[in-house]
Structures are given as structure tokens and as C-alpha cells.
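**Q** Take a look and give me a structure for this.
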Amino acid sequence: MDFEIVQIIQEFTTAGGAERVAWDLAMTFGRLGQKNSVVASKTPEVPPENVTLRPIVEWLSRVPKRGLFRHVGRLVVVPLFTIAAQFARLPERNTVLISHGDTFYGDILVVHAVNAENLKEKRQAGQWAWLLNPMHAWVALRDRLMIGGLRYRRYVAVSSRVKQELMSYYHVPPARIAVIPNGIDLSRFHPEPGFRTAIRESFGIPDKATLLLFVSHEFGRKGLAPVIEALEKRDDPDLWLLVVGSDNPEPYVKMARKTAGRMVFAGERRDMERIYPAADLFVLPSAYETFSLVCMEAMACGVPVLATRVGGIEEYLKDGVNGYAITRNGDDIAEKLDRVLKDGHALDSLKEGAIRTATSYGWSEISRKYLSLAEEVLEEKYS
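**A** This next block holds a predicted model:
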């Protein structure tokens, strides 16, 4: 049966995690000849090939969701788009609606993260600043309606951990949950030796230096502090750290007594396919993840990963194969750095293992899993 896949996401761009997933799914559906469209308030000026854009409440795209007042912007944009999406005009027959958390109804809900688990991790860590962010109240209500209300025929969990969280927090029947990991655009993220020299020169990083890369817009939750602690403990003059993300660097610069001169804060970047190949190791001692696209992007570029075993990371991070598991502890990170860097051959082996891992997560393979699930839902929906 011919059918159309309709994705709903507030921002159809390549900017972030869920946005990037929706984008890559749409592009791959188009390449595979699958009719597909996207409902969003923010869309690219030049429509991509083989994807129909269905813009709604476009004025929301002018409300800033990043920067100093990002929480205020999100509190306006996210609820209003979710409500407006209920009234979007969509094809009535032979359609499968995939939501990325931006509508109360649909056929397939892609669960990129379970916020209840995220907040649990923060409480256990003694972090309470989230109570000042009213977005969490909205997300809690939305998730109770979307997930707890079982308004979808299927739920896509991006990792086995997320599947367990859906069952635990919202009692979603396991038969209605499909585990499909996020994919990686292998045509964009791949080893490119030429970027190593160019990026390092642009930041004043020596070519011979061993470069660690940390990427996140939330330096605290993702564990930048223990990374700096590890660098301070090793105090290796050839070990540098490049930090990419829009969070405030000042508290972390103050932490670095010995290594401040070997730390570079690059701010927000949109050219990560150029940044990753410049690094030797990617490090992410995150408190909570569901899949972590940045880890997989790093691996695709031939950069081994040091990360905590949280969420989907634990499913693809293999000690001694493509990186090592770490804890949010400076001593442990320093010990893993010693293990990797004491032998140059070991680092080369990890790089090869990282590339092999990433190749099995290409979007062509992942998209076919979505198509299979969509066909299953379509047969159930119109039988």
C-alpha cells in the first residue's frame, strides 16, 4: 500500500538532537523513495528534495530558544506549537504520523528522553536549580498525556534503557515499544585528515598535541568539571581540551589552575563535521543520556570515546574496542587517559574500532526499521 509518513517537530533543522533525527529521517525517506512530509514552525528557506514541508504558526520561529533567555522562549514556543499541531491539516488516509514529542496524538511517538528519569538523576546528585525552570512542569504534564495516556499505537525508544523507563514511569506495554537507535549521517561525519590541521591552526592548538574534545550546551550535567579535574591531575603539557557549547565557561576557567592555557572554549558551532576529526579523544562524563548523538558522531569521524555508561551509550561503547567507560570522577578519567595514551598503537586501534561501530548506525539501515514499523502500524490502523 502506498502511504505517506508525516513527521511533526517544532524545528525542522539540523541544529539539535531531536531536530537532527527528524531531518535525517526525512532525507533518508526521500532517498529511499518514501513519500514523506514534515509539520514544523521553523523550516529551511530552501525546501529539501523529496520532502514536503507543511509549516504552521511560523511566527514561533522568531522567538529565541537559545542564549540567556532560552527558558522563557521555550516556555512560549513549545506549548503553543504542541497545541497548534492538534489542528494541522494532514492527509486523512494512508498516513502514518510520527511525532517527536510535539503533539498529543499520533501513530508513533519517538521518545528521545524520559524527563522524569533526568530529574531523578538531578535530585540524586543534589541539583535543584531545575525547580526554577517552569518548562519541567509543562513537560511533566505533556508526558503524562502523551505517554501515560497511551495515545500512540507505538512508542520508539532510542535505547533499551529508555524502553525500561517508559515501562517503569508510564506503564507502556512492552509490545507497544520498539527500540530503534538514532542514526548517523555517514556522508557528513567521517574521518577527514585535512580538518585536523585547519581546525587546530584556527584555535592555536599545536599539531603534535593530544586533543580532547567535549561537546555540550550543559557543561554541568554533561560533566565538564571532572574532565578538567583529570587534566589538572595529569598536568601533561601536550594534552589540550577543546570545549564546544554555548554554556558559561567562566566557572570552569577558574577551575583550571595548571591547564587554563591548554583549554579552548569554542562556543556554539555548526560545523561539527570539521571539529571532530581535529580531536584524538572525545570525552563525555554525562549524568544522563538516552542515546548521545555526539558520541556516535565522534566515532564516525574516527575519534574514540570516553563516556559514562548512561542511556544508549552503554549499548555501543565497548572497552578497549572503541573507547572506555568512565565515571564522573577526575581520578577515573585520568586513569583511562593514561591507559589510552601510554601506547600510540592502542589509540590507533580504538580509532579503527570507533569507525567500525559507527558504520552499523547509518541512516539507511535505521530508516528501514522505521519504515517496517510504519507498515506495521498502517496495517493495524486501516485494517
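**Q** use CA for all of it now, contacts and neighbours both
**A** OK.
**Q** Please give the element, helix or strand, for Val156.
**A** With secondary structure defined by DSSP states H and E, Val156 is part of strand 154-157.
**Q** Proceed likewise with the subsequent sequence, for comparison:
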Amino acid sequence: MRLLVCTDTYPPLINGVSVVTALTVEGLRRRGWECLVVMPGMDARGIPHPPSDREVERLPAVSWHAYPDVRAALWQRHRVRALINEFHPDVVHCATEFVVGWYGRQEARRAGVPYTTSYHTDFSRYTASWGVPWLRRPVQSWIRYFHRHAARVFTPSVSARNDLRALGLRELEVWGRGVDVNLFRPRAGLDTTCADERPFRFLYVGRLAPEKNIELLIDAMALTQARHPDRAMVLDIVGDGPSREALTERAARQSTVTIRFLGAQDRQCALPRIYAEADAFVYASATETLGLVVLEAMAAGLPVIATPAGGIAEHLRDDINGLAYPTGDCGRCADAMSRMLTDALARVRLAKGARATAEQRSWDSELQRLDVSYREVLARSRESHGI
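**A** Purely as a prediction, here's the structure:
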């Protein structure tokens, strides 16, 4: 069985979409699939290419000045057409609604190959964060158009599936809510009840971008420190993105708090350790279709402080595996941080609840479901063509 994956983001770039797509490819290969990935090439800013991989095709691409990690493989549709003709995929998967995903969609339709799509990101809700709310309806129209003829649309949460249903889309499957509980796990021998004997470590992991609302976390951290002036605490921010400079400046103005920007970290080695050494995870985004980092934090045994919106609402259980606060409410976020800081027994109980939640989200079972789903798509396509 052959799968052509057309994606605009893939490692070494690290974000939720690239991570899930790479895990998908790796898992399907272990199950006997022959997978070819088509992606934009990396730029000249020093981002390294991954080791040589004959199963990854990199297209010439240019960066978007406002968000350099976004690479557009313009005028390369002919390359995707050639790959379909040479590789003869049984199914084409379009992982993103951007340039390479669009090429895959169009060329699969031209060649009569069944194609599937993923809906990972609610770009229509991003428009307000980026200062262009008037673009929400056009973006929704594009999402509807992109996915409407797909043999199956994979999306990682019930809420995201419902959003797509509201746009009139069908053939929707909730998939991709997995986490590697062997890679991300609590640190052996770390006693969270002793957190008051050292600086308490709050942690954020993710892109530094307007839609993530990290400003709220910085302000909540300052408010928490003001409430507990004699308690040492730190907020570690892991990740990179277009908002880094503005966030660094905002943090610098909070002279009484310790906020460290650690940049992007290696997912296999550094990130599991960073999760495991923290005491609580904080998150403020209300636009997630999944919130993969929230599941990773739970797998590492971190109580999560987050707003129960979108896909996060399907994992976060208030006072069971974390603490919920209303979207955009800095004061309530600080209340939750203060409780996490001062209530050691609750912290231990929530940490155990977080780990238990993650253990119910095995990647192996998700990948098995995906294998079956692709085979169903292929069988249906062959039946419709009388094969």
C-alpha cells in the first residue's frame, strides 16, 4: 500500500501539525505502508535538513516575511504531478490547507486517486488574534472548499468535527488524539510535594504567536508573584515564533518575576526532560483543535492550567487532571496558578489524574484505526470504479 503525504510543515520544523504528520508516517511505515512525503524545502536561515531520507521529497520554497517558518513552495505543482505519476500512490493525504496540500488535492483529483485531508488548525479563529477579523468568513469558505470533495477528513476533536459539520462537510472522522506516553513520562524520583523547597516551575510549550495568547500567561505570572512575594517561582517558555521579540519585551517589563525564554528544543531528548522537571503546565490558547502539548504535559504528570476551549475541553477535567479558567481571564488564571503553588496535596492528585488521562490516549491504537480507515477509503474507491 502506498501513501503520498502532501504537507506544508514537517520536521525539522516543530509544531503540532508537523509532529502528528511525522508520527503518522512513521507509524504507517511500521505497518507495512510505503510512504512518500512532499514538503517545502527548508530556508537559508540555518534550519538544518533532517538526515537523508529517500522517502521525503523537498520542493523549492520561499519564506513568508511575517512568519519565516512558513514556507511556500510556489509554482511546484508540476513536481507533485510527476511524483504521483512515478510513485503511483493508492491514497494521497493532504495534511495542510496551504500550497503543498493544495497541489496534492488538485493532482489527486486529476489522476483519479482517492485523497484524504486533515483539519488540524482553525485558521478562521486565528483571524481575530492576527488583527484581521474581517477575514474569518473568507477563511471558512476556503476551508469548506478545500475539504468538501475529500474521501475522508481527519480532525482531532469532536468540537473540530462539529465546526466542519456546521460548514456543510461530511465524511468526517475524529482521529489523532494520541500521545507517546513512553517518551513523555513523569521524572522518576521527583517528589512534587517538595516543590516548595525550590523555585516552582510553571511551563509553557508551543509556538510564540498571537493566537496562543501568551501575554495572558506573562501577566498572570506577574500577578501570582505579587500575591506570593516571598515564594520563588519561574515561568519557562519553550518554543519560537513571530511574537518572540514582543513577548520578551513584555516579560522584561515585569521586573519582579523570572520568565525564561528557552527557544525551540529537541523533541526527543530535551523536551521530555523539560516537561518532567516542571511542576505545572500553563496554557492560554482558545483556538486549539487538539492541543498536543497539553496531552504531552499530562503524560509527563503535569497538572494543566488551561482554558477549556476547542479540543482542549475534551482532555481537561477541572480539579481532576488540572484547573480550568475562563477564556481570557488573567485573574482566574492567576487564581489557578496560586492554588497550584500552595496546595501540594491537590497538586499531587491532579498530577496523577493528568497521567491517567494521557495513558488513555495511546498512539498505537490511533495508528491502527488510521490504517483501517485508509484501507476503507481505498476499498470504497475501487468499488466505485468496479475494480
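**Q** on that earlier part again, please tell me which residues of the second structure the strand holding Val156 of the first structure aligns onto.
**A** Strand 154-157 of the first structure corresponds to residues 152-155 of the second structure when matched by TM-score structural alignment.
**Q** Run through who's touching that stretch.
**A** Applying C-alpha atoms under 8 Å, 6 or more residues apart in numbering, the contact partners of stretch 152-155 of the second structure are 115-120, 147, 161, 170-176, 289, 377.
**Q** Just the ones of those in helices?
**A** Among these, DSSP state H puts 147, 161, 377 in helices.
**Q** Looking at the residues you listed, state which has the most neighbours.
**A** Among these, His147 has the most neighbours (other C-alpha atoms under 10 Å), with 25 neighbours.
**Q** pretty sure that one contacts Tyr115?
**A** No: applying C-alpha atoms under 8 Å as the test, His147 of the second structure and Tyr115 come out as separate, 10.0 Å apart.
**Q** circling back to that earlier point, mean deviation (superposed) between the match of strand 154-157 of the first structure and the first structure, please.
**A** By mean C-alpha distance after the TM-score superposition for the first structure, the fitted stretch 152-155 of the second structure averages 0.9 Å away from its aligned residues in the first structure.
**Q** so how far is that stretch off the chain centroid?
**A** Once both centres are worked out by C-alpha atoms, centre = their mean, to the nearest Å, stretch 152-155 of the second structure turns out to sit 16 Å from its chain's centre.
**Q** Would you indicate which residues of it are buried?
**A** 152-155 (16 or more other C-alpha atoms under 10 Å).
**Q** again, but for stretch 262-276 of the second structure
**A** Buried residues in stretch 262-276 of the second structure (16+ other C-alpha under 10 Å): 263-265, 271-276.
**Q** quick check, nearest of those residues to Arg31 of the second structure?
**A** Taking C-alpha to C-alpha as the measure, Arg31 of the second structure lies nearest Pro272 of those, at 25.9 Å.
**Q** Need the nearest residue in space to the closest one, chain neighbours excluded.
**A** Counting by C-alpha to C-alpha, 6 or more residues apart in numbering, Pro272 of the second structure lies nearest to Phe184, which is 5.2 Å off, once chain neighbours are set aside.
**Q** likewise Arg347 of the second structure?
**A** Arg347 of the second structure sits nearest to Met340 (C-alpha to C-alpha, 6+ apart), 5.9 Å away.
**Q** Ignoring the adjacent residues along the chain, who's closest to Val264 of the first structure?
**A** Nearest one to Val264 of the first structure, counting by C-alpha to C-alpha, 6+ apart, is Leu242 at 4.9 Å.
**Q** close enough to count as contact, that neighbour and Gly267?
**A** No: Leu242 of the first structure lies out of contact with Gly267 (C-alpha under 8 Å); the separation is 9.9 Å.
**Q** can you give me the strands for the stretch 101-250 of the second structure?
**A** 115-118, 152-155, 172-174, 200-205, 233-238 (DSSP state E, counting those that start in this stretch).
**Q** what's the matching residue for Gly183 of the first structure over in the second structure?
**A** Using TM-score structural alignment, Gly183 of the first structure pairs with Gly178 in the second structure.
**Q** now do Ala225 of the first structure
**A** In the second structure, the residue paired with Ala225 of the first structure is Glu215, using TM-score structural alignment.
**Q** which residues touch its match?
**A** By C-alpha under 8 Å, 6+ apart, Glu215 of the second structure lies in contact with 247, 250.
**Q** residue contacts, Val139 of the first structure?
**A** For Val139 of the first structure, the contact set (C-alpha under 8 Å, 6+ apart) comprises Asn115.
**Q** Run a quick check on Arg170 of the second structure versus Arg148, I expect a contact.
**A** Yes: Arg170 of the second structure is within contact range of Arg148, at 7.5 Å (criterion: C-alpha under 8 Å).
**Q** And the strands in the stretch 251-387 of the second structure, which stretches?
**A** Here the stretch 251-387 of the second structure has its strands, by DSSP E, counting those that start in this stretch, at 258-263, 280-282, 304-306, 322-324.
**Q** Make JSON lines out of the ones you listed and add distance to Cys6 of the second structure.
**A** Shown next, in JSON lines, are the strands of the stretch 251-387 of the second structure (distance: least, C-alpha to C-alpha, whole Å):
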{"stretch": "strand 258-263", "distance to Cys6 of the second structure": "28"}
{"stretch": "strand 280-282", "distance to Cys6 of the second structure": "33"}
{"stretch": "strand 304-306", "distance to Cys6 of the second structure": "32"}
{"stretch": "strand 322-324", "distance to Cys6 of the second structure": "36"}
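**Q** Contacts only, for the residue nearest to Ala195 of the second structure when sequence neighbours are not counted.
**A** Using C-alpha to C-alpha, 6+ apart and skipping the chain neighbours, the partner closest in space to Ala195 of the second structure is Asp279 (7.3 Å). By C-alpha under 8 Å, 6+ apart, the contact list for Asp279 of the second structure reads 192, 195, 200-203, 302-303.
**Q** which one of these sits closest to Leu367 of the second structure?
**A** Distance to Leu367 of the second structure across these (C-alpha to C-alpha) is lowest for Leu302, with 25.1 Å.
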